[in-house]
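> generate coordinates for the sequence data below:
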Amino acid sequence: MDWNRVEGNWKQVKGKIKEQWGKLTDDDLDVIDGKRDQLEGKIQERYGYEKDRARKDIDDWYGRQNW
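All right, here's what the predicted structure looks like:
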């Protein structure tokens, strides 16, 4: 997975992230700033997911994107 694409286009990707994980706030997204580990942590925090579940959900979401 080439997460650099997400980091490089974070401003455009934030909307897609919010569509998928609506409990994340704009402030959360500003702090995350494209960093995958930060995104995993915030998803765990907001949704009460275990780390493996957050990682899998991100992988699934990333795989569905049309880059």
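
> going forward, measure contacts between C-alpha atoms and count neighbours the same way
Fine.

> so for the longest helix along the chain, what gets flagged as buried?
Using DSSP state H to define each element, the chain has its longest helix at helix 51-64. Under the neighbour-count criterion of 16 or more other C-alpha atoms under 10 Å, helix 51-64 has Ala54, Arg55, Asp57, Ile58, Tyr62 buried.

> likewise for stretch 40-53?
By 16+ other C-alpha under 10 Å, the buried positions in stretch 40-53 come out as Glu40, Gly41, Lys42, Ile43, Gln44, Tyr49.

> here is the second sequence; please produce its structure so I can put it next to the first one:
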Amino acid sequence: MNDTSTPPNGQALARQARLRDALRANLKKRRAQIRGRAASESEGDEQGSETPAAVDANVMTKGDQR
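Next comes the predicted model:
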């Protein structure tokens, strides 16, 4: 498995840093997506763009397309 008694070499440290940076970037991207969706949903609620029945109809038709 992973021997923790030896310190990581230069390649392992570089890999850890690369993975850490990739995970942080992914987290930032996902948070931005969530904020964007929340903002667009709140705008839709204020404008009253769709009624619950219209949303249900859209879900039903999208679910039937296989």
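
> how close are the two chains, by TM-score?
Once superposed, chain against chain, the TM-score is 0.30 (TM-score structural alignment, normalised by the length of structure 2); 27 aligned residues with a C-alpha RMSD of 3.0 Å.

> quick revisit: okay, and which of the buried residues of stretch 40-53 of structure 1 map to helices?
Residues of those located in helices (DSSP H): Glu40, Gly41, Lys42, Ile43, Gln44.

> isn't the last one up against Asp52?
No - under the contact definition of C-alpha atoms under 8 Å, Gln44 of structure 1 does not touch Asp52, with a separation of 9.5 Å.

> separation between Ala22 of structure 2 and Lys29 of structure 2?
Using C-alpha to C-alpha, to the nearest Å, we find Ala22 of structure 2 at a distance of 11 Å from Lys29 of structure 2.

> same thing with Gln16 of structure 2?
For Gln16 of structure 2, the distance to Lys29 of structure 2 equals 20 Å [C-alpha to C-alpha].
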